[in-house]
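In: give me coordinates for this.
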Amino acid sequence: MSTSPDWTGARAPDLAAFEDMAHAAFANLPLAFRNLCAGLLIHVEDFPDEETLGEMGCESEFDLLGLFRGIGLAQGGEAATGQMPNQVWLYRRPLLDYWAEHDETLGHLVTHVLVHEIGHHFGLSDADMEAIEAAAES
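Out: Model prediction:
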């Protein structure tokens, strides 16, 4: 008798479930990091749009897991009047594809992409972002 989980009825999380997972991952990040992100909007889409794929030089719609758009601290951090808020997009299908090919949990992957998309635009080092991820998991 097998002790592995029964996956026969399992389904991939839909956009709403993925968005819930992203917001839960964000809420679990250290307060100091979340404070850098005041007003951040998190979006979940199945794939990036054609304009984004072209802008990012992607060869496939599966090439991009997430994207930050906005003004981070590394770019001056001051919001101009009428400027759109900082936003992060997570792309469900590329994330699911990556998850299926790697040995990590989906929750960890969502947290990782969220932290890295935000972190790079706030000028954080990879070591800083690893520490944020570790704090979120503890």
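
In: could you use CA atoms for every contact and neighbour count after this?
Out: OK.

In: who touches R69 in this structure?
Out: Applying C-alpha atoms under 8 Å, 6 or more residues apart in numbering, we find R69 in contact with N86, Q87, V88.

In: nearest residue to the first one in space, ignoring adjacent ones along the chain?
Out: Same thing as N86. Among residues not flanking N86 along the chain, G70 sits closest, at 4.3 Å (C-alpha to C-alpha, 6 or more residues apart in numbering).

In: pretty sure the one you found contacts W89?
Out: No: with contact defined as C-alpha atoms under 8 Å, G70 does not reach W89; the gap is 11.4 Å.

In: rewinding a little: so which of the contacts of R69 is the closest to W7?
Out: W7 lies nearest to V88 out of the contacts of R69, by C-alpha to C-alpha, at 30.7 Å.

In: quick one: secondary structure of that closest one?
Out: Classification of V88 using DSSP: H, G, I helix; E, B strand; the rest coil returns strand.

In: let's see this one next to it:
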Amino acid sequence: MPVEVDAPMARFHHPPSLEDIVEMAEQAFGAIPKELRDLVRGVAIVVEEVADEDTAAEMGIESPWALTGLYRGTPMTRKSVLDAPVEPDTITLYREPILLEWVETGEDLFRLVRNVLIHEIAHHFGFSDEDIERLEGEE
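Out: You can find the predicted model right below:
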């Protein structure tokens, strides 16, 4: 009897690296409609291993392993051209929690990275977690 290979795992013979996740995030970002990409211009997208304890505590999360992504910045709904420049808006994807969710759920890794990225972009546009959950439920 042939052994079935899990499709998401088939591409990788080792845990995907930071660079692999960056590549997926870039591909996912490139697939977003140009009109939306233009509105996200200037937002840095970075990948880190895992959030630190202080970040998790700041977000009200018990464990950094529960945080797959984070938007830091001022949502577009609260920006003004009169605001003094501050640190650039940043979307951080956390590799290890994403991989943990990938292994636990069996979801396609690219789709998971894309969903985390889109979730954080939604925060850039001023959507709350509740708004995003409601929109995801309408799919």
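
In: any idea what the TM-score comes out to?
Out: Overlay of the two chains. TM-score (TM-score structural alignment, normalised by the length of the first structure): 0.81; 131 aligned residues with a C-alpha RMSD of 2.6 Å.

In: if we can go back for a sec, got the contacts of R69 of the first structure as TSV, with neighbour count and distance to F122 of the first structure columns?
Out: As requested, these are exported to TSV (neighbours: other C-alpha atoms under 10 Å; distance: C-alpha to C-alpha, whole Å):
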residue	neighbour count	distance to F122 of the first structure
N86	19	11
Q87	18	13
V88	20	13
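
In: which contacts among those does the second structure share?
Out: Shared with the second structure under both residues aligned by TM-score structural alignment, their matches' C-alpha atoms under 8 Å, the contacts from the contacts of R69 of the first structure are N86, Q87, V88.

In: which residues in the first structure form strands?
Out: For the first structure, the strands defined by DSSP state E cover 41-45, 66-69, 87-91.

In: where is the longest helix in the first structure?
Out: The longest helix of the first structure (DSSP state H) is helix 106-121.

In: OK, contacts around M129 of the first structure?
Out: Going by C-alpha under 8 Å, 6+ apart, M129 of the first structure touches V115, H116, G119.

In: of those, which is the nearest to G57 of the first structure?
Out: Closest to G57 of the first structure out of the contacts of M129 of the first structure is H116 (18.9 Å), distances taken as C-alpha to C-alpha.

In: what residue in the second structure is paired with that closest one?
Out: Pairing criterion TM-score structural alignment: the partner of H116 of the first structure within the second structure is identified as H119.

In: distance of the residue nearest to that match when sequence neighbours are not counted relative to H13 of the second structure?
Out: Closest residue in space to H119 of the second structure, ignoring its immediate chain neighbours: I132 at 7.0 Å, by C-alpha to C-alpha, 6+ apart. Distance of I132 of the second structure to H13 of the second structure, given as C-alpha to C-alpha, to the nearest Å: 34 Å.

In: likewise for E107 of the second structure?
Out: Using C-alpha to C-alpha, E107 of the second structure is found at 17 Å from H13 of the second structure.

In: looking at these two, which is more packed in?
Out: When E107 of the second structure and H13 are compared for neighbours, E107 comes out ahead with 14 against 7, by other C-alpha atoms under 10 Å.

In: gap between the nearest residue to A79 of the first structure once chain neighbours are set aside and D49 of the first structure?
Out: Leaving aside its sequence neighbours, A79 of the first structure sits nearest to I71 (C-alpha to C-alpha, 6+ apart; 7.1 Å). Distance, I71 of the first structure to D49 of the first structure, using C-alpha to C-alpha: 21 Å.

In: so the two - more neighbours on which side?
Out: Applying other C-alpha under 10 Å to I71 of the first structure and D49 shows that I71 carries more neighbours, namely 19 against 10.

In: who wins for proximity to L15 of the first structure among the strands of the first structure?
Out: Nearest of the strands of the first structure to L15 of the first structure, taken as C-alpha to C-alpha: strand 41-45 at 6.5 Å.

In: buried residues, that closest one. List them.
Out: I42, H43, V44, E45 (16 or more other C-alpha atoms under 10 Å).
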